[in-house]
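Peer 1: Have a look at this fold, sequence not included:
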């Protein structure tokens, strides 16, 4: 049905953004941040691009099924564009939510391991193609590369329904955000292999 996931080049960033936007449309945290369809459709793609932009330069973006699924990894030591993240949400988030947004960012940033690790900011499958094993194929493919390094992998799951999926791939919940009104984001770590 679909071919083995292929490394995407930066020229595929717009297509990957479409998959991410479709895949996160019903995500509890993303919809708390971008609380109207218009805010989501205009803000989320910029937010996602700021979080993962460097991945394209490091050939750590994978797709499967003609971009029905996308996994975007940041290698050890590579970070997203924090200024770009703030710019993407600044005019989309209600002013009364901004203090909580900064608290979430502080909690997430403080939880990241302070030792070399791989980071999976995004894994998404188009809702029309979910439950076909595409996400699992992306994880298996990319985790082979991660495992070659022997380093651990880290992710945040803003949707509790996805936790069992990540656990099947060796991740463990190690904490979560706790704020006044935002849904929790669960932190997950996969020990290094190899």
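Peer 2: Yes, it's here. If you're wondering where the values come from, they're calculated on a predicted model, not measured in any experiment.

Peer 1: Could you use CA atoms for every contact and neighbour count after this?
Peer 2: Noted.

Peer 1: tell me the contacts of the residue minimising distance to the centre of the chain?
Peer 2: Among the residues of the chain, the one closest to the centroid is residue 122, at 2.1 Å (C-alpha atoms, centre = their mean). By C-alpha atoms under 8 Å, 6 or more residues apart in numbering, the contact set of residue 122 is 20, 52, 70, 71, 72, 73.

Peer 1: among these, which are in strands?
Peer 2: Those of these mapping onto strands are 70, 71, 72, 73, per DSSP state E.

Peer 1: Turn those into a markdown table, columns for neighbour count and distance to residue 181.
Peer 2: Below are those laid out as a markdown table (neighbours: other C-alpha atoms under 10 Å; distance: C-alpha to C-alpha, whole Å):
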| residue | neighbour count | distance to residue 181 |
| --- | --- | --- |
| 70 | 31 | 29 |
| 71 | 27 | 29 |
| 72 | 28 | 28 |
| 73 | 27 | 29 |
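
Peer 1: Okay, one more to line up with it:
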């Protein structure tokens, strides 16, 4: 983990004071995410609901100190839930069904129910969001930020789960030790790839 800090000099664990910066980074980063833009296809709907989606999907990394971001230039952010944290999936689903277009509610509910079947039954870490500002994408920052988070995971010797929302992000995760365990695609939704990473 120290080498990552030395190389970029600016990765910082998130705190409550960083909340608005991290939300801004991730809102910008996910404008082209196949899953997020399927959920919120119109720009106005996306901007209105993304912050709420983040709250329900990613929990509270700011008080849990379960996230990191590039403090310099706000290049990107990574959020996770530790094996001690638990997301309220019922509240998340209620939010989703009230915010996605009406004609996507049934598919949205079925999609997330199917994804839930891939979550490990035993305690695990859940890497929820990795986003890089489009101005800095394809420059290696995503891998560097993920290596920082995975160093924390490996120190804890934890089992981890994530969902890649594109084939390209799945390939990045595979290079970092993740394994695809399925592919979920329902109706008009894009494919989503559940992935596991076992302790090294």
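Peer 2: Nice, thanks for sending it over. Source: prediction; values computed, not measured.

Peer 1: before we move on, back to that, go through the contacts of residue 122 of the first structure and name the one nearest residue 99 of the first structure.
Peer 2: Distance to residue 99 of the first structure, by C-alpha to C-alpha, is smallest for residue 52 among the contacts of residue 122 of the first structure, at 23.5 Å.

Peer 1: The closest one maps to what in the second structure?
Peer 2: Aligned by TM-score structural alignment, residue 52 of the first structure pairs with residue 58 of the second structure.

Peer 1: tally of neighbours for the spatially closest residue to its match that is not a sequence neighbour?
Peer 2: Distances taken as C-alpha to C-alpha, 6 or more residues apart in numbering place residue 128 nearest to residue 58 of the second structure, at 5.7 Å, with adjacent residues excluded. Close neighbours of residue 128 of the second structure, defined as other C-alpha atoms under 10 Å, add up to 18.

Peer 1: and the residue nearest to the centre of the first structure, helix, strand or coil?
Peer 2: strand (DSSP: H, G, I helix; E, B strand; the rest coil).

Peer 1: Now do it against residue 31 of the first structure, distance only.
Peer 2: 16 Å (C-alpha to C-alpha, to the nearest Å).

Peer 1: helices or strands up against the helix or strand hosting residue 48 of the second structure?
Peer 2: Element membership of residue 48 of the second structure [criterion: DSSP states H and E] is helix 43-58. On a contact count with 3 or more C-alpha pairs under 8 Å, 6 or more residues apart in numbering; DSSP states H and E, helix 43-58 of the second structure meets helix 19-29, strand 76-81, helix 89-99, strand 125-132.

Peer 1: So which bits of stretch 10-27 of the first structure are buried?
Peer 2: Neighbour-count burial for stretch 10-27 of the first structure flags 10, 13, 16, 17, 18, 19, 20, 21, 22, 23, 24, 25 (criterion: 16 or more other C-alpha atoms under 10 Å).

Peer 1: Please apply the same query to stretch 140-150 of the first structure.
Peer 2: Neighbour-count burial for stretch 140-150 of the first structure [16+ other C-alpha under 10 Å]: 141, 142, 143, 146, 147.
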